[in-house]
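> after the sequence you'll find the predicted model.
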Amino acid sequence: MRKKVLILSEAFGNGHTKAAEALAQVISLQEPSVQIHIIEIGKMLHPAINDLVLRIYKQSITTFSFLWKKIYDHLSKPNHTTPNWLQSLIYQLLHRNLDKVLKQINPDIVICTHPFSSSSLSRLKRRGYRVRLCTVITDFHVHQVWAQPEVDIYMASNEEVLRQLVLFGISEQKIVVTGIPVKSDFWQKLNKLEARKSLHLKNLPTVLVMGGGLGLGGIKDIADALIKWKDDIQFIICTGSNQALKTSLENNVRFRHPHIVILGYVNIIHQLLDAADVLITKPGGLTCFEALTKGIPMLIYGPIPGHEEYNCEHLVGRDLAIQIRNKHDVDNWIEKLLLFPEAFKGLYENIKQFQQKNDPLAGAKVVLDLLAR
């Protein structure tokens, strides 16, 4: 009988689901007989509430960012555990009837790429539901909602996350450092000239600007800072699902230039990274891991309070990325790209060391080992 794997994500941004899709792809490459289901579970079970939670989240990280940061920092204290009321609230709002989905699919393993789904599965396990549960950490930092004793195996993005989980009381025997799953399109970097030709781009120094699937991260500020360089470089702006931002940029005469490309949500990020010399992005976990896997230098801007600030701290602290805070920083690094490209040498060397330690098959190996037990 074919083994069944159910991967649960949430529709809050795109990174968690992209990680789920990447893990599913790599499992299938290693063992095609495994039957895999991917569900954005909150959106499927309670779409109206899911959309409300997403709107509240976006409002919190923009209008009330100071409050969101306080909440996140509190949840990150290792001497705290997830309160039962919070787990119950997550379950009642987003995951009521989750048990019916599980009974219908009857998976051999459930994998969660978001702390909410992991929390609710853990709650069900405490109440008697029997299933092997694997949780994939999709950032370079964890908070207490990730840390659930009912999880059988954790896939940690790095050694620091492993240590943090241990501080939250998770046994080190349950944790495997696998990195964040990325699709095979990101495993190798293609020739820049060929990549630019295939995308009908100019063969110029190229900067890719991204703000994640939600199109956040101060993209407009970055675009305004880059506009003075439009005759010297080519820049590609990806606005994600932020259609209002895309329309605003397209309607602005300053951005109507043959060296400026404005895109919405696209599925060709791997090709754009092949064509780019530098990525300017907010530090979403999956986006940064994709860029590191491709070997692209990153300039990080506008981290969301909480997890992305910790992601930024991790990457910058290990010289895997550079943080830019204002227009002057943008000008400084674009000038270096054009006149002193050797300024990026240290980044390239550190990224290469990262790549040598990273095994893109590691996550699939963990799942297949668990299925074989």
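Received it, and whenever you're ready, just let me know what you need.

> rest of the way, CA atoms for contacts and neighbours
Noted.

> and the strands in this structure?
Per DSSP state E, the chain carries strands over the ranges 4-9, 35-40, 109-112, 132-136, 153-156, 175-177, 206-210, 234-238, 260-263, 278-281, 298-300, 322-323.

> residues touching the third one, excluding its own?
This means strand 109-112. With Cα atoms under 8 Å, 6 or more residues apart in numbering as the contact definition, strand 109-112 has outside contacts at 4-9, 118, 131-136, 371.

> repeat for the shortest one
Residues from elsewhere that reach strand 322-323 (Cα under 8 Å, 6+ apart): 298, 299, 300, 301, 312, 315, 316.

> and those residues, which two are furthest apart?
Spanning the widest gap among the contacts of strand 322-323 are 301 and 315, at 12.3 Å by Cα to Cα.

> of those two, which one has the most company?
Per other Cα atoms under 10 Å, whichever of residue 301 and residue 315 has more neighbours is residue 301, with 25 against 19.

> quick check, central residue of this protein?
residue 286 (2.5 Å; Cα atoms, centre = their mean).

> what residues are up against the nearest residue to that residue once chain neighbours are set aside?
Once flanking residues are discounted, residue 286 sits nearest to residue 15: 5.5 Å by Cα to Cα, 6 or more residues apart in numbering. Contacts for residue 15 (Cα under 8 Å, 6+ apart) come out as 138, 212, 213, 284, 285, 286, 287.

> pull the most distant pair out of those.
So for these, where distance means Cα to Cα, the most widely separated pair is 138 and 213, at 14.7 Å.

> try this one next to it:
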Amino acid sequence: MAVATAPPHAPEGGSDLDGASAATSDEGAAPRTTGRVVIVSASIGAGHDGAAAELARQLRAAGLVVDRHDFVDILPGAWGRLLRGGYHAQLTVAPRTWGWLMGAAGGRSASAGVSTVLDRIARARMMEAIGPDPTVVLSTYPLASQLIGRLRQERRLAAPAVTFLTDMSVHPLWVAPGVDAHLALHRVPARQARSLGARRVVVGGAAVGPAFRPRRDAAERVTARMAFGLPQDAPLALVVAGSWGVGSVDRSARDIADTGRAVPVVVCGRNERLRARLSRDPRIIALGWVDDMPTLMRACDLVVQNAGGLTSLESLTSGVPVVTYRCLPGHGETNAAALEEAGWADWVRHRDDLPAALSRAVTGPTTPDFTRLRASRTILAFAAAAPLASAWGESPTRSAA
């Protein structure tokens, strides 16, 4: 393996790598490297795959070979389909039960039990997917991290294992004992990860594609609205609820319309029933699946979301303010709290507070582009650190970090 990286610089506000330096900014060309990175994501929602796709793009631009795998496919038989289908069903039919399940899975014994089950049913398939002699194995999904961490802990995997935390809040399942490093979006999830026992936590920034950027001028806003047939003279609130369009989206859209402060533009994703219901209200603009989200975001004045996932980060990177409203139970609520603590999004807990929150978002200052760091540089820095490539359990030096 030959890896040549520039020394990483701490992001604004200081360091987050156990006292050492953190990720570099997104400015400048990525260092050229050689090697192979294996990325394991999961086609459960869009956030895990979206982060994996952007990290793969950055790493390939740096000269690395990248192999991507879907954890749903790695699980044997019908296990993967049951996992994805069960998650979808819970969020659609009984979302409160998802919060209960996440609470029940929050203990150390539960995490150990999950990793044991995954090791029994999917160890061989995971090792086959990883293949021989990877430079780094990277996970963007917590259950994949549990299995990869166990393989690392048992020294079946020689390469460093890195988890990219795609959420602003960190559930205990995200932290696997054998994982060498955890990349966090912000200091808030970094602190949570450390409190759960995560090793070598780095603020690596959001893995958001370069198409998401602030609009250049007012003319670009006009053009973006024309592309989607949106009104030119009204504040627009882009309402998002993931690729499945789950949660209290109907009520959120109608509440926004009732305030008179903004016109709700709802992205229903693949939920055609939701789109049909909303289309009956003339105050609401209901869209189906959208291929060009960067342009749609530049057409709107704020984003109203309920899960705190990738779309929130894409919005912030696009310079569009974010408001959390009627959030999903479980990870939606914990992400909302973390986004608010970080100062990245208002969490509107009561309907009466919604008009003021929308007005603040529409008339307030442009959201700074403070989410874009070069996460891939951090991955490369770990790949270059010899102590991390040795047997698990050794502590790397400060200089290696």
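Noted; the coordinates are in hand. Note that the structure is a prediction, hence the values are computed from the model and not measured.

> just to revisit the earlier point, what touches both of residue 301 and residue 315 of structure 1?
Overlap of the contact sets of residue 301 of structure 1 and residue 315 (by Cα under 8 Å, 6+ apart) is empty.

> any idea how far the aligned residue in structure 1 for residue 265 of structure 2 lies from residue 298 of structure 1?
Superposed on structure 1 with TM-score structural alignment, residue 265 of structure 2 falls opposite residue 236. Distance from residue 236 of structure 1 to residue 298 of structure 1, counting by Cα to Cα, to the nearest Å: 14 Å.

> which of these two has more neighbours?
The neighbour count for residue 236 of structure 1 versus residue 298, taken as other Cα under 10 Å, is higher for residue 298 (26 against 20).

> and the equivalent of residue 210 of structure 2 over in structure 1, how close does it get to residue 212 of structure 1?
For residue 210 of structure 2, the aligned position in structure 1 is residue 184, judged by TM-score structural alignment. According to Cα to Cα, residue 184 of structure 1 stands 20 Å off from residue 212 of structure 1.

> those two: who's more crowded?
A direct count of neighbours by other Cα under 10 Å for residue 184 of structure 1 and residue 212 places residue 212 higher, at 25 against 16.

> quick one: contacts for the closest residue in space to the more buried one that isn't next to it in sequence?
Spatial nearest neighbour of residue 212 of structure 1, chain neighbours left out: residue 240 (6.2 Å); criterion: Cα to Cα, 6+ apart. By Cα under 8 Å, 6+ apart, the residues touching residue 240 of structure 1 are 210, 211, 212, 213, 214, 215, 263, 264, 265, 266.

> mind putting those into JSON lines with distance to residue 189 of structure 1?
Listed next are these as JSON lines, based on distance: Cα to Cα, whole Å:
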{"residue": "210", "distance to residue 189 of structure 1": "19"}
{"residue": "211", "distance to residue 189 of structure 1": "22"}
{"residue": "212", "distance to residue 189 of structure 1": "21"}
{"residue": "213", "distance to residue 189 of structure 1": "22"}
{"residue": "214", "distance to residue 189 of structure 1": "26"}
{"residue": "215", "distance to residue 189 of structure 1": "25"}
{"residue": "263", "distance to residue 189 of structure 1": "21"}
{"residue": "264", "distance to residue 189 of structure 1": "23"}
{"residue": "265", "distance to residue 189 of structure 1": "22"}
{"residue": "266", "distance to residue 189 of structure 1": "19"}
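
> let me know the closest of those residues to residue 196 of structure 1.
For the contacts of residue 240 of structure 1, the nearest to residue 196 of structure 1 is residue 263 (15.3 Å; Cα to Cα).

> ok, that closest one - contacts?
236, 237, 238, 239, 240, 246.

> rerun that using 10 Å as the cut-off
When contacts are counted by Cα atoms under 10 Å, 6 or more residues apart in numbering, residue 263 of structure 1 touches 210, 236, 237, 238, 239, 240, 241, 243, 246, 247, 249, 250.

> which residue in structure 2 lines up with it?
So, by TM-score structural alignment, residue 263 of structure 1 is matched to residue 287.

> and the nearest residue to residue 81 of structure 1 once chain neighbours are set aside, how many neighbours?
Nearest residue to residue 81 of structure 1, sequence neighbours excluded (Cα to Cα, 6+ apart): residue 144, at 5.8 Å. Neighbours of residue 144 of structure 1 under the rule other Cα under 10 Å: 23.

> aligned partner of residue 144 of structure 1 in structure 2?
Using TM-score structural alignment, residue 144 of structure 1 pairs with residue 172 in structure 2.
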